[in-house]
Structures are given as structure tokens and as C-alpha cells.
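*Asks:* Prediction below, plus the sequence it came from.
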Amino acid sequence: MGNSHGHRKRRNGPVSSRTDNSGFKYGPSDQSAQIPSSSAKNTSMVALPYAHVDASLRALAAQAEGFGRLAIGGLRGALYHVTTLADDGPGSLRDGCRRKEPLWIVFEISGTILLSSYLNVSSYKTIDGRSQRIKLTGKGLRLKECEHVIVCNLEFEGGRGPDVDGIQIKPNSKHIWIDRCSLRDYDDGLIDITRGSTDITISRCHFSQHDKTMLIGSDPSHIDDRCIRVTIHHCFFDGTRQRHPRVRFAKVHLYNNYTRNWGIYAVCASVESQIFSECNIYEAGQKKVAFKYLTEKAADKEVAMTGHIKSERDLFITGTQAGLTPVGVEHSMFHPSQHYRTYTVGPPTDDLKHVLQHCTGWQSVPRPADQTGVA
């Protein structure tokens, strides 16, 4: 099921490798990583992205694969040190996020931050959770009319209230990268991308204990959502019920994700959406159909229509049925190569499944040194 060579991303700059606590070895993104597997005698090589981004503190900047690849976060800003778990005040995460200047935000403390209201993130910010274990609860992050934001290595759990999402990206935000975060148990969505927000990458995240996981495109009246472009790759959707994602209008590229045991469907295409699903693993539980299509009428159209999912080299296991595009539906479909030349994708193997189970979400990663002169 797929090309064993895949596409390999090559970059200039510092490259490193590391081994995390689970024993999985990360190699440079133009090489493969050796993944130990107790279930296979001949362990294959798995290509993984981003091996070099922990080589120095700001090596994350502009290194996302896919539509969010231009996000530089707080590359050109000073370091801001979070020294308190308080919701607000000097040294708090909220204080750093509201400042207008570029900042690279790091944590000097681990623990839970109870948010009494949405935490608004302004442009040119990196929220970098490496070296600590920070959990956000109560409410979530709101990326509103901002650009160039990177969120890395945080946990989101237990958001409460109507319309409370873990990460809410709206309106008119762009160049966003959400990487290596764990998200679970919010009253609304875990990540919502709506109202004209675009050029976003979600990578290496772990989603669990949730119903409406990820919404892209708000409703049929918001025709400006035709601009939305999102890449979701190397994520683990772990028994979440639906919306992996649900899409209206947008162009979405899914690759090398592992989605298992959904409660309604895995991926849903609605009005005018174009979803390119490539080398993903879909493992059904009781509900067997992976792809669902909903018909809705855009505000400026006379006829209701659905979206389209193109499945290329996906792996459907444990009796999973893909779910076909409705017969006779006219559709257009983008190809990722029209927008970015290279990305790290490999075949959907058991070894890929094992590494995504262990190496997505928050990780115990040391904070790299901040090289002088990088900013």
C-alpha cells in the first residue's frame, strides 16, 4: 500500500538526532528512523519529519511541512520566560501572549495553568513548551486576526463552557503551526479553523477522549472560508468520535496520520471541500465507514453540494470501508504539489502506526540552547 521511498524533505541548516523516553530514534528528515517493533522480525525503516528542529531553540521557525511552512513565530523576538502558573500578571503566559512585539516564549516551571477566559495570542509568537510539562485547562488559546504563531509541546485538557475549543483559530489568521501537542476533553472542539484563517499545519499531535475533534470551515454561510488551506500530518486520532477533520470549503492535505476506533466517521467532506488523504492508516472499531459526505448549500449558490475526498495509498484495516464519493457528483481536487514541492511521507505500515502511538503529543524534550545572533 504505497511507495516505500516516499517524499523526503531536505533542508539546509543544523541537523540532529535524538532518542525519546520510549526508545524511538529520530533521524534527519532526509533519512529514515529505526523504529523497534516487537511484532515484526524485520523492522522496516520509517521516515519522520523534523529531526533537526530540536538542534537549537529557534530551529522550529519556518520549518513546518505543508501549508503552514512559512510560520516563523517569534523568531526575531526576545526570549520571554514564563515563571508563574498564574492566569495573568507579570511572568504569566497570558502576559507574554498579549504583548505586541515578537517573542519566543519559554517556560521555567511545570504544572497546570487554569485559564478563566480564552488566552488571546498576538502575532509573531512562539509558545515553546520544551523542557517543561505545561497543561492548559478551563479555556483554550484563541488565535484571532494574527499571523506567524507556533505552538509546540503543550497539553490541553478539560476546557469548559459553550464554544470552548482547545485552540480556536479565527478570524483571518494565517501562517500557523501547531506541533507536538496533546489535546483532550473540551466541551466543543479540540482545534477549530474557521472564518478565513489559512496556511496552517497541524503535526505530531495526539487527540483523545473527545467528540467533535477538528472543524475546518465554520458553516455554509461563510463563503470566505474558500481560502482555507490546512495540512495535517503524523497525528494520532485515538478513539475520538468524529471530525478528523470535518471540512467545509477548504483544501486539506492529510498524510501519515493514524485514526482508530472513531464513533461516527473518520473524515467528513461537506460543501465544496477538497480533502487529499495520502498514506494514512484508518482502523475501524464498531463503525466501519471512514469517509462521510454531507450536502450543504453555500450562501452564494443555488444548488446544494458536497465535498470530495481523494484517497491515495491509504491503508484501511480491521474491516474499514473507505466510503465512496456520491455517484455523479462533479468536483475539483487540488494536489499538494501545486502548493509545496516536498514533504516527508512514507507508506502506512505497522511501524508507522507504532511510532505515532508513542511519539505524538507532548514529549519530554530538553529545551535547546538559543544560539546568539539567530534572531
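*Replies:* That came through, no problem.

*Asks:* okay, CA-based contacts and neighbour counts for the rest of this
*Replies:* Noted.

*Asks:* Let me know whether my guess that Asp192 is in a helix holds.
*Replies:* No. Assigned with DSSP: H, G, I helix; E, B strand; the rest coil, Asp192 falls outside any helix and is strand.

*Asks:* how about the helices in the stretch 1-150 of the chain?
*Replies:* Here the stretch 1-150 of the chain has its helices, by DSSP state H, counting those that start in this stretch, at 93-98.

*Asks:* An error on my part: the question was meant for the stretch 251-375 of the chain.
*Replies:* Going by DSSP H, counting those that start in this stretch, the stretch 251-375 of the chain shows helices at 350-359.

*Asks:* What are the boundaries of the strands in it?
*Replies:* 251-255, 258-260, 267-269, 274-278, 281-283, 291-293, 308-312, 315-317 (DSSP state E, counting those that start in this stretch).

*Asks:* Now distance to Ile202 too, for those, in TSV please.
*Replies:* What follows is the strands of the stretch 251-375 of the chain, written out as TSV (distance: least, CA to CA, whole Å):
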stretch	distance to Ile202
strand 251-255	10
strand 258-260	14
strand 267-269	15
strand 274-278	14
strand 281-283	17
strand 291-293	20
strand 308-312	19
strand 315-317	21
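
*Asks:* alright, now check it against this:
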Amino acid sequence: MHLLIVFEDLEIGYVWILDDGPGTLREGGRRKEPLWIVFAVSGTINLNSYLSVSSYKTIDGRGQRIKLTGKGIRLKECEHIIICNLEFEGGRGHDVDGIQIKPKSRHIWIDRCSLRDYDDGLIDITRQSTDITVSRCYFAQHDKTMLIGADPSHVEDRCIRVTIHHCFFDGTRQRQPRLRFGKVHLYNNYTRNWGIYAVCASVEAQVFSQCNIYEAGVKKKTFEYYSEKAADKEEARTGLVRSENDLFLNGAQPSLMTGASEECVFHPSEHYPTWTVEPPSETLKQIMQICTGWQSLSRPSDHGVPK
């Protein structure tokens, strides 16, 4: 779930701002060898089709300002991927997500990206994709923000494990995230002014919400529960949310289930030994508004990568 990947002895590829051809992001993404991809210049890459990325790739936007538009990135049956410091905006077409993770992809880290205005989702994680971290990302101008677990018929999605931390959901309408079957650890995120709900737990989902800030706008209901019937079960079931030290502002209503149901939600310590949680506060809220999404950052000089 929460992971840090360091690729040693990687070939470093500098890519240019074109959709395809030698030296482009698309060409680098489909190469089979491990590759740390950096950018020679800033600019916008207008993708005419999904950009597929194979295993053992780091796409590192530090040092430049890179925006992807038109379509998005697809992670299909791959592992050990880092996507860092990119902007995604204006994806058009049926089933077009900013970052689409399916099927059977794992060990993926999406860090400090800005995502907005796609025709489908901003990040979708489905079809047995697992062990994924989304951190320090900025989400805005969108309806169905993040779907985790696609459909009640995909019972294999019970394997899904995702961590989302230090992200800012800025007025996105719903699905921050919506989860089916899997387990999601949410901590130190700031979600404000949602249009329907903040977080939805459906068919057998388990959400551990820890030290997040939920600031309501017109709609006050924070947690939503939808009942659906898994393909291998006789009765419909909802998901569960466990809230620990969350901060609810501007009349946000937790809408938590009472009784023993919270005890049925996993604890993150079952999957990783430590993580650093900050108290939800006005200070954290201010930091989240300026330190999430794309940042003007230099590339580090270690591992042979020049600034």
C-alpha cells in the first residue's frame, strides 16, 4: 500500500514534447527495460490515444512543467511504476481517465500530480490492481474523481489495497474515492465542497479514514454507503468506514454506522509497520492548499540524474 521504490542502475531517458516517435514519452513508456524518464523541455503533450507504460518505469516531471491532455496514461498488467509531478487536464472520449490502472497492476506510486477535467475518472484503480499509493496530488474541476473497484461482478477486486494521503480534493463532486471490495487507507487528506458525498463505501469495501479534514459546502453528508450484491453472494451488502480523529468542518456530517461495524474494518498496521500522521488542523489545511499537485521542483542530482 504505502511504498517507496528506488530503481538502481537505471538507464536515464530524456524525452521530448511530442505524442510519438523516437525520444518521446510514448516511446520510453513502451520500452521493456527499466527506465527513469525525465523531460528535456517543458510543454504540453497532446495524446491521441492512451499512453501505455510497461513495468519498472519512473516518469519524473521534476525540473520541467509537463501537461498531458487529450487522453491519459494506462497502466496495464505492469508493476513498479512511479508517476511524479505531472499535470493531467482535458481528457476527452468514452472511458478516458487521467490515470487508468487495470488489470492486475501493482506496486505503483502516483505522487504530486495535478488532475482535472477528464470525461471519465481522474484516477481509476480496478481489475485486481493493488498495492498502490496516491500522495500529495491535487484534484479539481471534476465529477467522478476516483473509482477503486469497478463493478460488483469483479469479485477478484477483494485483493485491492490502496493508500491515499496528503491529497487535496478541491470541490470535486464525488468519489474521493468510491470503493468496492478492497481496502483503502485515507489519511491527512483535505476534501472540501463536494457535490454529493466525500467518500463512498460499497459492496464489502473497507475504508480506514484517519486524521483527514472534511469541509462541507452545500452538501453535508461525508460518508455514503451503497448496497450492491457481489456476483458470488446471495445478498446485497454495503461497505464500511472507520473514522479515527477526522476533522469535520462547516457542518459536515460523518454519517458513520454505529455498533460493531467499525470493528470489521482493517487496521493499516496489518499491512505496513509505520506511517507518519499529522493532526488535522488549520495549519495542515493551509499546507495542503499550496503543497499538493504539480510543483516547481528541481530534479535531484543523485543516481546520475543532472538537474
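*Replies:* Received it, and whenever you're ready, just let me know what you need. Because the structure is a prediction, the values reported are computed rather than measured.

*Asks:* tm score of chain vs chain?
*Replies:* TM-score for the superposed chains, counting by TM-score structural alignment, normalised by the length of the second structure: 0.97, backed by 305 aligned residues with a CA RMSD of 1.5 Å.

*Asks:* hmm, back to that, so which of the strands of the stretch 251-375 of the first structure comes closest to Gly196 of the first structure?
*Replies:* strand 251-255 (12.2 Å; CA to CA).

*Asks:* show me the residues around the residue lying closest to Lys221 of the second structure once chain neighbours are set aside that make contact.
*Replies:* Once flanking residues are discounted, Lys221 of the second structure sits nearest to Gln253: 5.0 Å by CA to CA, 6 or more residues apart in numbering. Gln253 of the second structure is in contact with Lys220, Lys221, Thr222, Phe223, counting by CA atoms under 8 Å, 6 or more residues apart in numbering.

*Asks:* out of those residues, who's nearest Ser202 of the second structure?
*Replies:* Closest to Ser202 of the second structure, out of all of those and judged by CA to CA, is Phe223, at 10.7 Å.

*Asks:* hmm, back to that, what's the counterpart of the residue nearest to Lys221 of the second structure in the first structure?
*Replies:* Matched across to the first structure, Gln253 of the second structure falls on Gln321, judged by TM-score structural alignment.

*Asks:* on that earlier part again, kindly reformat the contacts of Gln253 of the second structure as TSV and extend each row with neighbour count and distance to Trp36 of the second structure.
*Replies:* Putting the contacts of Gln253 of the second structure into TSV (neighbours: other CA atoms under 10 Å; distance: CA to CA, whole Å) gives the following:
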residue	neighbour count	distance to Trp36 of the second structure
Lys220	23	43
Lys221	21	42
Thr222	23	39
Phe223	22	39
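
*Asks:* Alignment lookup: Glu244 of the second structure to the first structure.
*Replies:* By TM-score structural alignment, Glu244 of the second structure lines up with Glu312.

*Asks:* Skipping adjacent residues, who's closest to its match in space?
*Replies:* Glu278 (4.9 Å).

*Asks:* number of nearby residues for the aligned residue in the second structure for that neighbour?
*Replies:* Here Glu278 of the first structure is matched to Gln210 in the second structure, going by TM-score structural alignment. Other residues within reach of Gln210 of the second structure, judged by other CA atoms under 10 Å, total 22.

*Asks:* Val365 of the first structure too?
*Replies:* That count, for Val365 of the first structure with other CA under 10 Å as the rule, works out to 17.

*Asks:* Quick one: map it onto the second structure.
*Replies:* Applying TM-score structural alignment, one finds that Val365 of the first structure aligns to Leu297 in the second structure.

*Asks:* what does Asp300 of the first structure give?
*Replies:* In the second structure, Asp300 of the first structure lands on Asp232 (TM-score structural alignment).

*Asks:* Correct me if wrong: its match contacts His154.
*Replies:* No. With contacts counted by CA atoms under 8 Å, Asp232 of the second structure stays clear of His154, the gap being 9.6 Å.

*Asks:* Give me the more crowded residue out of those two.
*Replies:* Shown here are Asp232 of the second structure and His154; by other CA under 10 Å, His154 has more neighbours (17 against 10).

*Asks:* surely that one meets Ile148?
*Replies:* No. Checked against CA under 8 Å, the pair His154 of the second structure and Ile148 is beyond contact range at 11.4 Å.
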